[in-house]
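Peer 1: Below: sequence and its predicted model.
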Amino acid sequence: MPDEEPQHRHILTFNFRQGRNKPRHDEAFARLWPRYGLDWEPDEGRIDFAKLFGRTAPVILEIGSGNGEAAAAMGDADRDRDLLAVEVYPQGIADLMDRAEARGLTNLRIYQGDALPLLWKGIAPGSLDEIRVYFPDPWPKKRHHKRRIIQAEHVTTMAGLLRPGGVLHCATDIADYAEQMLEVLTADAAYENTAEGYAPRPDHRPVTKFERRGVKADREIFDLIFTKR
């Protein structure tokens, strides 16, 4: 008898604030979504990355790509690996697609929606080379901390999707969230910290507009880089 699929408690980890598309956003979606978009539903099962990208290469998952500034720059600098970006806001996705087109990227695809069902049902175990979670929604009120994406259950799921030696790289400018990230990741035996505590910001992670805003507000930036044992 096959094992039953694990039951997950689905709590939204993002605070969806619907903005208004500008004409350029609508134009980008109409023109570029067929090239860069991934239309996937949970009942469709695991994504075939070789088919999606048209080649067999290591795959990176970025959860919450925002306006795509980091995703586009890192995808451009690392064309031997493929990048699946996840974002809920159409304006950010449109910006990322524009950036990708301007750079001539062929190693980028974008999923619009909640990352959790994708983690649970869309990605085969051991198929990811790296997972990036940069500046996720901090949910600052203590009663909302359960909505943060970096929770024990979620990082255990992520570990199962990484190959041995694969990387989970998180970054935040919220000190108490950084402490939670460090505590949760250190407690999970599937991971090994690459640093003593927080890691130096690696040169390959660009400083984005969002990060510069945090620095301007005198918030410290925390990077956490863990590998799958």
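Peer 2: All right, it came through fine.
Peer 1: okay, CA-based contacts and neighbour counts for the rest of this
Peer 2: Will do.
Peer 1: Just want the most central residue of the chain.
Peer 2: Compute the mean C-alpha point of the chain, and by CA atoms, centre = their mean the closest residue is Ile63, 1.6 Å away.
Peer 1: Might one say that that one is in contact with Ala85?
Peer 2: Yes - assessed by CA atoms under 8 Å, Ile63 is found in contact with Ala85 at 6.2 Å.
Peer 1: Check the contact between Pro58 and Asn107; I expect there is one.
Peer 2: No - judged on CA under 8 Å, Pro58 makes no contact with Asn107 at a distance of 10.5 Å.
Peer 1: Do you have the strands of the chain handy? List them.
Peer 2: Counting by DSSP state E, residue ranges of the strands within the chain are 37-38, 59-63, 82-87, 108-112, 128-134, 162-172, 191-193, 222-228.
Peer 1: Please compare the first structure with the one that follows:
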Amino acid sequence: METMDQVRQPGVFSHVRRSVRMTVGQQRVWETHWSELGRKLEELPAGTLDLDAWFGRTAPVVLEIGSGMGEATAQLAEAAPGVNHLAAEVYPAGLGQLMLAVEKSDLGNVRLLHGDALDFLRDHVAPDTLDGVRIYFPDPWQKKRHNKRRLVKSPFVSLVASRLRPGGTLHLATDWADYADEMLEVCTAEPLLANQYDSWAPRPSWRPLTKFESRAQVEGRVCRDLLLTKSQSTKVTPSGW
């Protein structure tokens, strides 16, 4: 297993750096609801975050890494009110848009993290904690010379697996064929995870069809899902963590 230092590879982040300005509505909801719903990574105290206290209840927790504008997050949260949904995103505009959806649908089971999810997992989530991790359409870094910047690499998958509870799931989706192949190879090699299917999973009917995915389909890119489960019988804490 890799050490903590190896998880943070040069140039590897759970996001792409770009500037997105907030709308008036997003700014309003940020000012109104952020103190209740959100946390900034750099402001979290050292050590494990008490997720039950943050949500105000004990329930299964699913972390979505790179929630974008939050359209899938909001739909999934509304469809599963008994689950605590934690959306990690670095762009305030995306978090603001998600808070607008939370406000509109009165969703009490959504919380938002502003910051890099990799650092959050490593520094603030205890092993065997999360019921699920979702990573939908991470940046493919499609130029070959940039492939090394992709998020879904062996050290990262090992970190995610360690934070899942036994029986917890990792759900990946991408519309880039070579990245899908890389995801399958890396996740299959992780000893704590077992693929729920022989290869790709059928597209789950419950995963919302976003504008992003619809555009990929129009452009002729096939979207692939990968569903993996953490072993029920193996509880491993990697050395050095």
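Peer 2: Sure, I can see it. What you are looking at is a predicted structure, and each value in this text was computed from that prediction instead of being measured.
Peer 1: Residue in structure 2 paired with the residue nearest to the centre of structure 1?
Peer 2: Counting by TM-score structural alignment, Ile63 of structure 1 corresponds to Ile65 in structure 2.
Peer 1: Against Leu226 of structure 2, how distant is that match?
Peer 2: Separation of Ile65 of structure 2 from Leu226 of structure 2 (CA to CA, to the nearest Å): 15 Å.
Peer 1: do Trp206 of structure 2 as well
Peer 2: Separation of Trp206 of structure 2 from Leu226 of structure 2 (CA to CA): 14 Å.
Peer 1: and what of Lys211 of structure 2?
Peer 2: Counting by CA to CA, the gap from Lys211 of structure 2 to Leu226 of structure 2 is 20 Å.
Peer 1: contacting residues for the residue nearest to the centre of structure 1?
Peer 2: Contacts here follow CA atoms under 8 Å, 6 or more residues apart in numbering; on that basis Ile63 of structure 1 touches Ala85, Val86, Glu87, Ala115, Ile131, Arg132, Val133, Tyr134.
Peer 1: Filter those down to the buried ones.
Peer 2: Ala85, Val86, Glu87, Ala115, Ile131, Arg132, Val133, Tyr134 (16 or more other CA atoms under 10 Å).
Peer 1: related to what we said a few turns ago, and Trp206 and Leu226 of structure 2? which has more neighbours close in?
Peer 2: Shown here are Trp206 of structure 2 and Leu226; by other CA atoms under 10 Å, Leu226 has more neighbours (21 against 9).
Peer 1: Next, the contact list for whatever residue of structure 1 lines up with the more buried one, please.
Peer 2: Under the alignment (TM-score structural alignment), Leu226 of structure 2 pairs with Leu224 of structure 1. Counting by CA under 8 Å, 6+ apart, Leu224 of structure 1 touches His169, Cys170, Ala171, Met181, Leu182, Asn193, Gly197, Tyr198, Ala199.
Peer 1: how much space is there between the residue of structure 2 most remote from its centre and Leu51 of structure 2?
Peer 2: When distances are taken from the C-alpha mean of structure 2, Val24 lies farthest, 26.7 Å away, according to CA atoms, centre = their mean. Using CA to CA, we find Val24 of structure 2 at a distance of 30 Å from Leu51 of structure 2.
Peer 1: got a list of what the counterpart of Leu192 of structure 2 in structure 1 touches?
Peer 2: By TM-score structural alignment, Leu192 of structure 2 lines up with Ala190 in structure 1. Ala190 of structure 1 makes contact with Thr156, Ala159, Lys228, Arg229 under the criterion CA under 8 Å, 6+ apart.
Peer 1: again, but for Ala87 of structure 2
Peer 2: Leu63, Glu64, Ile65, Gly66, Ser67, Gly70, Thr73, Val110, Arg111, Leu112, Leu113.
Peer 1: isn't the last one right next to Leu86, touching?
Peer 2: Yes - with the criterion set as CA under 8 Å, Leu113 of structure 2 and Leu86 qualify as a contacting pair; they are 7.2 Å apart.
Peer 1: Which of the contacts of Ile63 of structure 1 are conserved in structure 2?
Peer 2: Of the contacts of Ile63 of structure 1, the ones still in contact in structure 2 (both residues aligned by TM-score structural alignment, their matches' CA atoms under 8 Å) are Ala85, Val86, Glu87, Ala115, Ile131, Arg132, Val133, Tyr134.
Peer 1: which residues touch the last one?
Peer 2: Contacts here follow CA under 8 Å, 6+ apart; on that basis Tyr134 of structure 1 touches Glu62, Ile63, Gly64, Ser65, His169, Cys170, Ala171, Thr172.
Peer 1: What is the neighbour count of the first one?
Peer 2: A total of 23 residues lie near Glu62 of structure 1 under the criterion other CA under 10 Å.
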